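> this is a predicted model, with the sequence first.
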Amino acid sequence: MANVLDTLLERGFIKQFTHEEETRELLEKEKITFYIGFDPTADSLHVGHFIAMMFMAHMQKAGHRPIALLGGGTAMVGDPSGKTDMRKMLTKEQIEENVKSLKSQMEKFIDFSDDKAIIVNNADWLLNLNYVDFLRDIGVHFSVNRMLSAECFKQRLEKGLSFLEFNYMLMQGYDFYVLNKNYGCIMELGGDDQWSNMIAGVELIRRKEQKPAYAMTCTLLTNSEGKKMGKTEKGALWLDPNKTTPFDFYQYWRNVDDADVEKCLALLTFLPIDEVRALGALKDKEINEAKKVLAFEITKLVHGQEEAEKAKTAAEALFGGGVDLSNVPTVTITRDNLGMALVDILTITKIVPSKGEGRRLITQGGVAINDEKITDFAIAIGEEFFVDGYMMVKKGKKNFFKVEIQ
């Protein structure tokens, strides 16, 4: 039987181990309980979390039991890792609402039936801790000198690290300790930016319980230049369809750089690795076919087959040739403009400088809407022309405009 570790390494998931050989042996011989933490700082997971969900899903498929830890307690403090500024403080009510939203999203990727996986909230044990008891029981095992040298605090030390945030490492270490005692959890997985916090939990269990504990970090989702992926003009690439539409989600992956296609296919889809390698090896125009597969597969995982089909069809209707949306100028009309003649819409949005110029261009076949040539300048533009809130106008051979309804 193949070791899940080989699958994870082959697909590019693993960045660091606390105990590589022991971990390999353990995953081969036993079915373990492991956990990944998600702080509910927003009401949706984003694509940065999606790689963690895939990490978790591969482990579950191999028979290991995931615990999805929602940080209702740690979110009250805020993780300083990878941040130059302190996070915005959330109210208890906001955090509780966010926890509910994340739970429903996770159920799409992880099977929680029959105790195959567990969702827990660290608010259950963190919020009612007695501070002095906690310091005596847990704080005594942490060296301040060592904590200050941790990578997760370095950036924050330059601007000033609050004592509130300094406690985050103790809390995350304590989470692992509680999950170990209550559920027999022996491994923590997480993003590579969490390495210092994860080691804290491993060492706490080994010191207090004299038991083995392990951690593996996952590579962060970055592009070929080392920048984090998943940022769009509108902000993060969310998994919630109300925050990022399935169409915009699909288009993001359709337009990734050629150099990032293979990595994204390996990390964010379940396609066999041979197929991933073959698609990643395509060059020039052919790589667009690999991008279509990537966009469809990820959208299917996040939003389901039906929404992925819709997004694919809409994308093909809007940009037969595949246009990079991020470079397309956006113009807006109001709902009051719906029903107006095409020539008027083009003039209002300044796509054409005048009605006369617009009429001439349209009648000569120089305008296409959603990749369909329109030669009637008086055609009424109604809502049916808009897919996911916008329509694409092509002027001449190369000029594209995205028309949105405000």
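Happy to help now that I have it. Predicted model only: the values in this text are computed from it and were never measured.

> rest of the way, CA atoms for contacts and neighbours
Will do.

> and the residue nearest the centre of the chain, how far is that from residue 358?
With distances taken as CA atoms, centre = their mean, the chain has residue 47 as the residue nearest its mean C-alpha position (0.8 Å). Using CA to CA, to the nearest Å, residue 47 is found at 42 Å from residue 358.

> what of residue 334?
Residue 334 is 20 Å from residue 358, by CA to CA.

> SS state for the closest residue to residue 214 other than its chain neighbours?
Spatially, and ignoring its direct neighbours in sequence, residue 214 is nearest to residue 187 (4.6 Å; CA to CA, 6 or more residues apart in numbering). Three-state assignment for residue 187 (DSSP: H, G, I helix; E, B strand; the rest coil): strand.

> residue 289: which element?
helix 287-303 (DSSP states H and E).

> what are the buried residues along that helix?
Residues of helix 287-303 classed as buried by neighbour count (16 or more other CA atoms under 10 Å): 287-288, 290-303.

> what helices or strands is it leaning on?
helix 246-254, helix 261-268, helix 273-280, helix 305-318 (3 or more CA pairs under 8 Å, 6 or more residues apart in numbering; DSSP states H and E).

> try this one side by side with the last:
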Amino acid sequence: MNALLDDLTWRGLIAQSTDPDALAAHLDEGPVKFYVGFDPTAQSLHIGHLVQLLLAQRLQRAGHLPHMLVGGATGLIGDPKETGERVMNTTDVVAGWVERIRAQVERFVAFEGDAAATMVNNYDWTGAMNVLEFLRDVGKHFPVNRMLARDVVARRLEEGISYTEFSYVLLQSLDFRELRRRHGVTLQFGGSDQWGNITAGVEFIRRSDQGRVHAVATPLVTKADGTKFGKTEGGAVWLDPELTSPYAFHQFFLNAEDAKVVDYLKVFTMRSREEIEELERATEAEPYKRAAQRALADDVTDLVHGVAEREAATAAAAALFGRSELSQLSPSTLAGVMREVGSVEVSGEITVIDALVTAGLVESRSAARRAVAEGGAYVNNEKVTDADLVLGAEHRLADAYVVLRRGRKTVGGVHFA
């Protein structure tokens, strides 16, 4: 087997492919031009997209040429969801999201060198196409019975699916053909939920151009219970630091469960097989040290946000639980941390007792007084001895925040408006 495919298989990154032997031979022939697409259906990508971004990086490191597609056209439509019709965003909104997502994508591949990446937008070839041209040149090659048999379409038929979303597969297939014609792209990859769209493009090229291309799907990354990895109580874990702070991002991966952390290291980091197997042995021998989780959290945060933000996130975690000085945190890092711990906005003067109650660290004022009396209440990591202490300007970090803690691990805070 091709060395690259062997590594991807070991990492669990290949769920399906059109013809493994043919793909291996194709990769061995020389640099392959490949593409992966991202639709701007939100203002940011999330960690589910990170699987594809890092796969593109792996292929580029092996000498293959990335074509990174941001779907200015398909983003106006939206791939069918199992839960119902998507909201149609305005062209201005989608155009803004295209630029934001393009900037995120650009950080993961190199646009210079022998395997320089190319950025493309499918609106360039779809926007000017008229409906008659689309129906004659594209629609003619798609049997409706096959389109109806697609899993997501079949599940949506009872409640109804619009012709717009039903036709999405034609647009994605057109992308593959246009990239083959314009740039010589011969490989597409994406998530396993896109396999029907991807293989439709392979078939479309065979029917319309008598061409042969290749496709790979990556598996859904899950938790030990089989549910999707990458969701929190607050929703998706975003790559945009304004939506998910670097602190929260780092903490998310740091809290990976022992049963799955090695799998996540294979998918989300560039560590070698030897390094990952060593971390696996260390985790089995001394799980309480969480060596694999720390490596995972550090590596992924470095990739997405940079070393400086990862160091700030690590420092914030230490400061939050009294292991270093809160005053050393930058205002932006502190603001991100306080968002994650759920700080509550207050105005005017407030006593530490009322602040503990307002922040939800205790159930009542009497419980707050007991916490102070027992030595278990902290303001900015300083033990509180006066239950009637008024939180003034001298207690505010970055002129706005007070960090509250009950005991060793229960943390909250207040934000002065």
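Everything's here; your move. This is a predicted model, so every value here is computed, not measured.

> circling back to that earlier point, and the residue nearest to the centre of structure 1, what is it in contact with?
230, 236, 237, 238, 239 (CA atoms under 8 Å, 6 or more residues apart in numbering).

> state the pair within the buried residues of helix 287-303 of structure 1 that is farthest apart.
287 and 303 (23.8 Å; CA to CA).

> hmm, back to that, which among the contacts of residue 47 of structure 1 gets closest to residue 248 of structure 1?
If you rank the contacts of residue 47 of structure 1 by distance to residue 248 of structure 1 using CA to CA, residue 237 comes first, at 8.8 Å.

> how deep is the nearest residue in space to residue 123 of structure 2 that is not next to it in sequence tucked in, by neighbour count?
In this structure, residue 123 of structure 2 finds its nearest non-sequential neighbour in residue 73, 4.5 Å apart by CA to CA, 6+ apart. Look at residue 73 of structure 2: counted by other CA atoms under 10 Å, it has 23 neighbours.

> shouldn't residue 73 of structure 2 be in contact with residue 122?
Yes. If you go by CA atoms under 8 Å, residue 73 of structure 2 and residue 122 touch, sitting 5.7 Å apart.

> how near is residue 280 of structure 2 to residue 251 of structure 2?
According to CA to CA, residue 280 of structure 2 stands 20 Å off from residue 251 of structure 2.

> same check, this time on residue 13 of structure 2
Relative to residue 251 of structure 2, and taking CA to CA, residue 13 of structure 2 is found at 24 Å.

> what of residue 187 of structure 2?
With distances taken as CA to CA, residue 187 of structure 2 is found 35 Å from residue 251 of structure 2.

> who's more crowded, these two?
residue 187 (25 against 20).

> who's in contact with that one?
32, 33, 34, 35, 213, 214, 215, 216.

> again, but for residue 182 of structure 2
If you count contacts by CA under 8 Å, 6+ apart, residue 182 of structure 2 has none.

> now do 10 Å
Counting by CA atoms under 10 Å, 6 or more residues apart in numbering, residue 182 of structure 2 touches residue 176.

> helix, strand, or coil at it?
With three-state DSSP as the basis, the three-state label of residue 182 of structure 2 is helix.

> pull up the gap between it and residue 125 of structure 2, please.
Between residue 182 of structure 2 and residue 125 of structure 2 the distance is 10 Å, computed by CA to CA.

> what is the neighbour count of the spatially closest residue to residue 147 of structure 1 that is not a sequence neighbour?
Once flanking residues are discounted, residue 147 of structure 1 sits nearest to residue 153: 7.8 Å by CA to CA, 6+ apart. Using other CA under 10 Å, residue 153 of structure 1 is surrounded by 23 other residues.

> just the one 5 residues further on next, same as before
Around residue 158 of structure 1 sit 10 other residues, with neighbours defined as other CA under 10 Å.

> now residue 13 of structure 2
By other CA under 10 Å, 22 other residues sit near residue 13 of structure 2.
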